[in-house]
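**Student:** Fold the following.
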Amino acid sequence: MAKRDYYEILGVDSNVGDSDLKKAYRKQAMKYHPDRNPGDTDAEASFKEVNEAYEILKDPQKRSAYDQYGHAAFEQGGAGGGAGFGGMGGGFSDIFEDLFGDFMGGQPGGGRSGGGRGSDLRYNLEISLEEAFNGKQMEIKIPTTVECESCDGSGAEAGSVPVTCNTCQGHGKVRAQQGFFTIERTCPSCQGQGKIIENACKSCRGEGRTSKEKTLSVNIPAGVDDGNRIRLSGEGEAGMRGGPSGDLYIFLSVKDHRIFQRDGQNIHCRVPIPVSVAALGGDIEVPTLDGARAKVAITAGTQSGRKFRLRSKGMPIMNSHSHGDMYIHTIVETPVNLTKRQKELLREFESEGKGAHSPESEGFFSRVKDFLADLKD
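**Tutor:** Okay, here's the model as predicted:
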């Protein structure tokens, strides 16, 4: 079954601000919370749906990807599966934290014990149609954060180590009773890390990571199309204090070509042909995306717009050894700058034929004649 629109799930429009988005989320989460709907499987499913929608829309990067590509931006290990742009993560304890963290002095969306996971990154890469056809190994440069070399990602100055947080005893979370709820929230002392840094590293100021431009090698497979994405696991921002790195998502776009037009895995090419070849027939050569030339046999009497098919001369089909097809669209070119003799020959041809060589014109004007006769009746 097709997934519902995230904005529809939360009851907001696509222009909603962060504050109103959060209010709508809290309202829906309270409405469908399992403790308020014991044994109601539909309410539980709606509760998970609300959580998933908010996890995507509250993050500007994820929201931008969703607005542009919809659910397709998170397929193959996306939002519903705990990967993609950070995934769902968190379980019900994060919902408690988002709903009630403000009342307890905590921060919504806090982390767990240990280093926090780094953010996922997006990189937009434009390639040519030839590169999409052949595939290519490319190098890209991205500004990101990497593990601090001075402290090996610990965040502590050399010679010192982080100590266990006394508030949460190293768990990164604290619990409190709120009516009939037991609320678990991020520890306010260590911000969910479970440890306190008493002597912070001067290079990274205790974060365990520093800013750096990184060069990466990317393999562009043959046959990619607009909107395809490539995931480089662990190549996003470094995590806080030794936490796991995020992922890098490369979104591809293919530039328009000056000769060929792409339609899925098929290639189209408009080719002008002389009127003599169109009338008498003959062979023409056309370029193909692999850099070669293909011979096309033009049959006598070819009109503008006729298509000729070249099998397996289109785009490679990803994850297979097959190719799409190439279609040649003929454009019969009217001769210009004729000499006096050429004009005389054309007039002789016209007088000899008396319309017999132009069946489409004859048919059209015959229909016009019938149409005008019907108007007089």
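**Student:** going forward, measure contacts between C-alpha atoms and count neighbours the same way
**Tutor:** Noted.
**Student:** buried sites along stretch 267-277?
**Tutor:** By 16 or more other CA atoms under 10 Å, the buried positions in stretch 267-277 come out as 267-271, 273, 275, 277.
**Student:** The residues you listed: which two are farthest apart?
**Tutor:** The most widely separated members of the buried residues of stretch 267-277, counting by CA to CA, are I267 and V275 (24.7 Å).
**Student:** Can you tell me which residue sits nearest the middle of the protein?
**Tutor:** Among the residues of the chain, the smallest C-alpha distance to the mean C-alpha position (CA atoms, centre = their mean) belongs to G227, namely 4.2 Å.
**Student:** Look at stretch 259-278 and report the distance between its end residues.
**Tutor:** 21 Å (CA to CA, to the nearest Å).
**Student:** For the comparison step, fold the sequence that follows:
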Amino acid sequence: MARDYYGILGVEQGAGPDEIKRAYRRLARELHPDVNPAPESQERFREVSTAYEVLSDPEKKRIVDLGGDPLDSRGGGGGGGDPFAGFGGFGDIMDAFFGSAGGGRGRGPRSRVQPGADALIRMQLTLQECSTGVQRDLTVDTAVLCSECSGSGCAPGTHPTACDTCGGQGEIQSVQRSFLGQVVTARPCPTCRGFGEVIPDPCRQCAGDGRVRSRRSVGVRIPAGVAEGMRVRLAGQGEVGAGGGPAGDLYVEVEESPHEIFSRDGADLHCTLPLPMTAAALGATLPLTLLDGTVEELDIEAGTQHGTVRTLRGKGMPRLRSTGRVDGQGDLMVHVEVATPTKLDREQTELLRQLAQLRGEEQPDLVGGSRNGHGLFSRLRDWGHR
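**Tutor:** I've put the predicted structure just below:
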């Protein structure tokens, strides 16, 4: 006698696919071994799974409606078969529990319109340009929308047509038997590449891509305070996507050229001031040309030592905040290097000897003391305080 597959699922004879699927979902959630490990529940789950396998197959369901049993030819399947038999792999199992959103089937063709990629261009700036900011026009070579087809990829007056190979689904499915039952696999259609449609008469200008390469000019404003490696983003100025999709962004990356006088540490600047020995001893006022071209009077105090650092507040680079706004100025650090003369004429040598005699430094004693009881290092230390 044929099994009552409709009765196993608890539905009326001749129930439709949606009603059968809803009944199976309800029973599967109740009887699944992960939820109900009782032996009788597992046996019942096998029967329910087998019934769903039969009634979800149109050909097998037709045999049941005629009063037959489609499983008789293979020795029955309701008693000891695989509880997951009849599912097309994991995707079908998820589809049975949660609907088409849970499985991998029913995805349909993918869109021909794809978002475009970002583009990157590097701009070399001097230290002064990084300090003041610049406005420039850049020449970029990117993909732009095809003017002939406006991104459709079709020749004027033509349209895409449904793919004959996949029937517009964008994928080809194949069914294989495995220990899990029927395994359904899907792959992109080789004819339409998964789009579900083909372009019979491609645009001559873009060859059906919907975009072409073009060189164009783009204006960019670089804010004051930028540094090496920073990027300025120009939204929508990158590569146009395939099929006329939205363009990506264009990033302008800063490359900072070295300066012959100033070096940079964030917003602070550093420079070296070579100072003659006499100016360091006597003191002086020196003109210092800043990065912006203005001249700052720098006072050197008498007795300035080698390695002294003079800080000029607010004379460095603009501080660039994350929002692109300038927030104050950095400092300028002037590093003093006292230069000892290496070539002296006779008169200069004699004057230095007289100075050494006056200061008691003509013969420094490296080990012991001198006549006044002070060694070399004591006298050098005291010399700075005279």
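**Student:** Alignment lookup: F133 of structure 1 to structure 2.
**Tutor:** The criterion is TM-score structural alignment: under it, F133 of structure 1 has S131 as its aligned partner in structure 2.
**Student:** Any idea how many residues pack against that match?
**Tutor:** A total of 23 residues lie near S131 of structure 2 under the criterion other CA atoms under 10 Å.
**Student:** Same question for P244 of structure 1.
**Tutor:** Applying other CA under 10 Å, we find 18 other residues in the vicinity of P244 of structure 1.
**Student:** is it fair to say it lies in a strand?
**Tutor:** No: applying DSSP: H, G, I helix; E, B strand; the rest coil, one finds P244 of structure 1 to be coil, outside a strand.
**Student:** All the helices of structure 1, residue numbers only.
**Tutor:** For structure 1, helices defined by DSSP state H occupy the ranges 6-10, 18-32, 41-57, 60-69, 91-104, 129-134, 275-280, 340-353, 359-376.
**Student:** Output these as CSV; include the columns distance to M240 of structure 1.
**Tutor:** Below are the helices of structure 1 laid out as CSV (distance: least, CA to CA, whole Å):
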stretch, distance to M240 of structure 1
helix 6-10, 29
helix 18-32, 25
helix 41-57, 20
helix 60-69, 19
helix 91-104, 19
helix 129-134, 37
helix 275-280, 69
helix 340-353, 81
helix 359-376, 74
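**Student:** do you know which of these lies nearest G223 of structure 1?
**Tutor:** helix 129-134 (5.4 Å).
**Student:** Give the burial count for M104 of structure 1, as a bare number.
**Tutor:** A count of nearby residues for M104 of structure 1, using other CA under 10 Å, gives 15.
**Student:** make that Q176 of structure 2, sorry
**Tutor:** A count of neighbours around Q176 of structure 2, defined by other CA under 10 Å, yields 11.
**Student:** Next up, the contacts around it.
**Tutor:** By CA atoms under 8 Å, 6 or more residues apart in numbering, the residues touching Q176 of structure 2 are 182-184.
**Student:** How about C271 of structure 2?
**Tutor:** With contacts taken as CA under 8 Å, 6+ apart, C271 of structure 2 has the following neighbours: 261-263, 332-335.
**Student:** hmm, try it at 10 Å
**Tutor:** Each residue near C271 of structure 2 by CA atoms under 10 Å, 6 or more residues apart in numbering is listed here: 260-264, 290, 309, 332-336.
**Student:** quick one: which of those residues is nearest A28 of structure 2?
**Tutor:** Comparing the contacts of C271 of structure 2 against A28 of structure 2 with CA to CA places R264 closest, at 69.6 Å.
**Student:** Return the distance of stretch 39-56 of structure 2 from the chain's centre.
**Tutor:** Mean-position distance between stretch 39-56 of structure 2 and its chain equals 49 Å (CA atoms, centre = their mean, to the nearest Å).
**Student:** Which residue numbers in structure 1 does that stretch align to?
**Tutor:** With TM-score structural alignment applied, stretch 39-56 of structure 2 matches no range in structure 1.
**Student:** how about that stretch: buried residues?
**Tutor:** Taking 16+ other CA under 10 Å as the neighbour-count basis, stretch 39-56 of structure 2 is seen to contain the buried residues 41-56.
**Student:** Of those residues, just say which sits nearest to T142 of structure 2.
**Tutor:** Within the set of those, S56 lies nearest T142 of structure 2; the separation is 51.9 Å, counting by CA to CA.
**Student:** Quick check: nearest residue in space to R175 of structure 1, chain neighbours excluded?
**Tutor:** If the residues on either side of it in the chain are set aside, R175 of structure 1 comes closest to E184, at 4.4 Å by CA to CA, 6 or more residues apart in numbering.
**Student:** who's in contact with that neighbour?
**Tutor:** Shown here is E184 of structure 1, whose contacts under the criterion CA under 10 Å, 6+ apart are 92-97, 100-101, 104, 106, 173-177.
**Student:** Relative to G243 of structure 1, how far out is it?
**Tutor:** 21 Å.
**Student:** repeat for M104 of structure 1
**Tutor:** If you go by CA to CA, the gap between M104 of structure 1 and G243 of structure 1 works out to 26 Å.
**Student:** Please list all residues in contact with T210 of structure 1.
**Tutor:** 144-150, 153, 203-204, 237-238.
**Student:** Please narrow the residues you listed to those residing in strands.
**Tutor:** Judged by DSSP state E, strands contain the following of the contacts of T210 of structure 1: 144-147.
**Student:** Restricted to buried residues, select those in ChimeraX.
**Tutor:** To isolate the buried subset of these in ChimeraX, counting by 16+ other CA under 10 Å, use the following:
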select :144,145,146,147
